Every structure is written in structure tokens, then in C-alpha cells.
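A.B. asks: need a structure here:
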Amino acid sequence: MKYSFTLKYQLGDADSDHEQIVERLFEAGCDDATIGVGQPGRIALAFTRESTDAWSAIYTALRDVKRAIASARLVEAGPDFVGLTDVADVAGVTRQNMRKLMLTHASQFPLPVHEGNPSVWHLSDVLAWLMSRGGYAVSVDLIEVAKSTKQVNLAKEARELEPRVTRQLSALVA
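C.D. replies: As a prediction, this is how the structure comes out:
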């Protein structure tokens, strides 16, 4: 099965030759990615990777990129962080309808990762909630990819936690 996802990286100072980077990525097995180099010091790879499951597709892509560009630091894996408009597009409803669902079911609607203007959610959380309600045409493959990219992003952030903080907060943030 083919899985589509995006990996965004920050590049090291030594990796500024985009042509060379593209060549190294291709040689490392990233020939199934469209590569974007618009922002200085950054690179985005939009993958469509064949694999047995979404996690394997994402894991092998992460490994291949790291093999090609050792200095690359993962910024974000997607699809993961979304606003209501993004979720509405995926679910095939209007943003107004999505907002109404959020407000009407405030106690059951997934908690945002960031509450503000705009609020941001993990896509997998909102899609799973919509699926549990029924009546929404949501791709199971997309949910699998979104769950996997969420795990990658959470693991990336968790690396930066101090062990003491993790122990002390684990019971309080559940």
C-alpha cells in the first residue's frame, strides 16, 4: 500500500548545496519523495512510499533521510498539526460545520495541542473522534499515517524533557 506524508528538516551549515542534497537523498532511497528547498536552511520531503503499514513507511523514510543527510534535524512530520479548516477539508465538511461540532460536543471533542488563535489539534485525534461518531468518510489509511506522524512528533519533543520532569509530571498531566 502507498502512504503519503511529509518530513520537514533543518539542515546543518555544511549542507547548503541543494543539488548535492537531492542527489544524496535519491541515492539513499528517497526517490519516492518530492523535495522542496524554498526556505534557507530547511528542506521538506513529500513522500508517497510503498510499505506494509504507515509506521514502516515513515520509519524507513526517516532512516533514509538521516543516512543521506546526517546533520538534518527533524522539524516536523505530517500530517499531524491541523486547524479546523484542515480537518473540515479532510472530513468533507465546511469549517463552520466543524466548528459547530467542536462547540456542540465541547466535553468530548479532542483537546487542542495549542489553544489560541488559531487552535491546533493532532489530526489523528480529531479523525478518530469523527470516526467514532459515524457518518464521516475518513480514510483509515490517513488515520494510520496521522497516528504515526503524531508519534514521531511526540517522540522528537520528548527527547528534550529532563528525566526528573518526566517523572514528576507523568501523573499530573494525564
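A.B. asks: going forward, measure contacts between C-alpha atoms and count neighbours the same way
C.D. replies: Will do.
A.B. asks: three-state assignment of residue 121?
C.D. replies: For residue 121, the assignment made with DSSP: H, G, I helix; E, B strand; the rest coil gives strand.
A.B. asks: quick check: closest non-adjacent residue to it.
C.D. replies: Leaving out its chain neighbours, the residue that sits closest to residue 121 by C-alpha to C-alpha, 6 or more residues apart in numbering is residue 112, at 4.4 Å.
A.B. asks: spatially speaking, which residue is in the middle of the chain?
C.D. replies: The central residue of the chain, meaning the one whose C-alpha is nearest the mean C-alpha position (C-alpha atoms, centre = their mean), is residue 78 at 2.3 Å.
A.B. asks: burial check on residue 164, number of neighbours?
C.D. replies: Applying other C-alpha atoms under 10 Å, we find 8 other residues in the vicinity of residue 164.
A.B. asks: quick one: contacts of the helix or strand that contains residue 59?
C.D. replies: Residue 59 belongs to helix 54-68 when assigned by DSSP states H and E. The set of residues external to helix 54-68 that reach it, using C-alpha atoms under 8 Å, 6 or more residues apart in numbering, is 3, 5, 7, 21, 24-25, 27-30, 47, 49-51, 72, 141, 144-145, 148-149.
A.B. asks: now those residues: which count as buried?
C.D. replies: A residue is treated as buried here by neighbour count (16 or more other C-alpha atoms under 10 Å); on that basis the buried members of the contacts of helix 54-68 are 3, 5, 7, 21, 24-25, 28-30, 47, 49, 72, 144-145, 148-149.
A.B. asks: for comparison, sequence B:
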Amino acid sequence: MTEYNFELHFVLPEDRPDSEDHLDALFEAGCDDALVGAGKLGHIALDFTREAKNAEEAILSSVENVMSAIPDARLISASPDLVNLSDMPKVMEKWEVAHLTRQAMRKYAFDQVKKVMRPFPAEALFNGTSLWHMNEVVSWLLDNGKVDRPDRAQELLDLTNSARKLNAALEYARNKAPAFDSFISKVAH
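C.D. replies: You can find the predicted model right below:
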């Protein structure tokens, strides 16, 4: 079993937008391994540290626990997925994968390091902000030998792949695409 650390972001039901109203139900539903953040009325973020056989199981079981506690909540996103240059080293440090600085990540991202196996992943621009998919960054770091703990990097790659897939499925469902599967239709209504 591996311990996975990730965040899930939900919109709360309109008739009960205060996250405080849901804390007991979340605990009783099995979310005792999450820190609950309530920065904006009508929204809730849960920072999970969950043990599971794989990342997908950890994320999906957490979503199911939240949905059983707050049936009308709507899952918005899972992270880590999209990250900026400052977030990359923080995620790596949290996972004990590598001790990299923002400056090092910037050098990699802007091709200022010549001895690499392949170019740094392409960025995705959002409103003028450069973001990268963390799974592509972890894969690049592994391929280029820039990690201290390859075993932990593989676990992080598993997690970031799962978060990205879930976010893609949620986006697909939100855009009124045909039903993706029964799980997505339950959480992305």
C-alpha cells in the first residue's frame, strides 16, 4: 500500500453552501484522512493523505466518500495536475522526489540546460499564465535523471496521471458531451 497526497475541489449544494455544515458528515463518511479547506462560500477543498493500492483507487474512494457525505456536491477538480514553475518544486519536495528550486525548473522549462534526453514538456497557457501538466513534468524528470528517489517519482507519476485523467473526464462531462460513464455522471452533474 502506498500513501497518496492529493486535493479534491467541490462546489457545495446551493441550499447548504457553508462547508462547516458538512464537517461531521465528511468525517463519518471516511474522510478522516483529509484536511478541509473552506476559503470561499459554496466551495470546499479536501487535502487527502490516503493509503491505497494505486492512485486511482485512492482518488476514486475519496470522491465516493465525499459524495456519500454531501450527495449534491459537484466535483470540480483533482490536483496535482496543472502547476506553475513555483508549484513544481513544492510538489517534488512534498513527495520527497527531488530537491529542485523554482530557478532550476525555469532553466529546464526554457531549455537553458543542454544535456537532456528530450525537450521539457510544452506549457499550457491559461489567461497568460504558463501552466504544465505535472504528470508530464514528472515523466521528463525521470527520463532525464533529475530525481533523487525514482521509486517515489513513479508513485507521483501514478497520482498525477490519475488526477489528469479525472480532470479530463470531468471537463468532458461538463461540456455536455455524451455520458462518459456512470461514475462521472454522478459527480459532475
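A.B. asks: of the buried ones among the contacts of helix 54-68 of structure 1, which belong to helices?
C.D. replies: Among those, the members falling in helices are 21, 24, 25, 144, 145, 148, 149 (criterion: DSSP state H).
A.B. asks: the first one -> structure 2?
C.D. replies: What it means is residue 21 of structure 1. Residue pairing (TM-score structural alignment): residue 21 of structure 1 is matched to residue 22 of structure 2.
A.B. asks: separation between residue 103 of structure 2 and residue 85 of structure 2?
C.D. replies: Distance of residue 103 of structure 2 to residue 85 of structure 2, computed by C-alpha to C-alpha, to the nearest Å: 8 Å.
A.B. asks: and the two? Which one has more around it.
C.D. replies: residue 85 (17 against 12).
A.B. asks: thought that one was touching residue 106?
C.D. replies: Yes: A contact is recorded between residue 85 of structure 2 and residue 106 when judged using C-alpha atoms under 8 Å, the distance being 6.5 Å.
A.B. asks: circling back to that earlier point, grab the nearest non-local neighbour of the residue nearest to the centre of structure 1.
C.D. replies: In space, residue 78 of structure 1 comes closest to residue 6 once its chain neighbours are excluded; the distance is 5.0 Å by C-alpha to C-alpha, 6+ apart.
A.B. asks: same question, residue 25 of structure 1
C.D. replies: Spatial nearest neighbour of residue 25 of structure 1, excluding adjacent residues (C-alpha to C-alpha, 6+ apart): residue 68 at 5.3 Å.
A.B. asks: count of neighbours near the one you found?
C.D. replies: Residue crowding around residue 68 of structure 1 was assessed by other C-alpha under 10 Å; the count is 19.
A.B. asks: again, but for residue 104 of structure 2
C.D. replies: When counting by other C-alpha under 10 Å, one arrives at 14 neighbours for residue 104 of structure 2.
A.B. asks: on the three-state scheme, it is what?
C.D. replies: In the three-state summary, residue 104 of structure 2 is assigned as helix, counting by three-state DSSP.
A.B. asks: and it, what pairs with it in structure 1?
C.D. replies: Per TM-score structural alignment, residue 104 of structure 2 is aligned with residue 97.
A.B. asks: residues in contact with that match?
C.D. replies: With contacts taken as C-alpha under 8 Å, 6+ apart, residue 97 of structure 1 has the following neighbours: residue 88.
A.B. asks: how near is it to residue 104 of structure 1?
C.D. replies: 10 Å.
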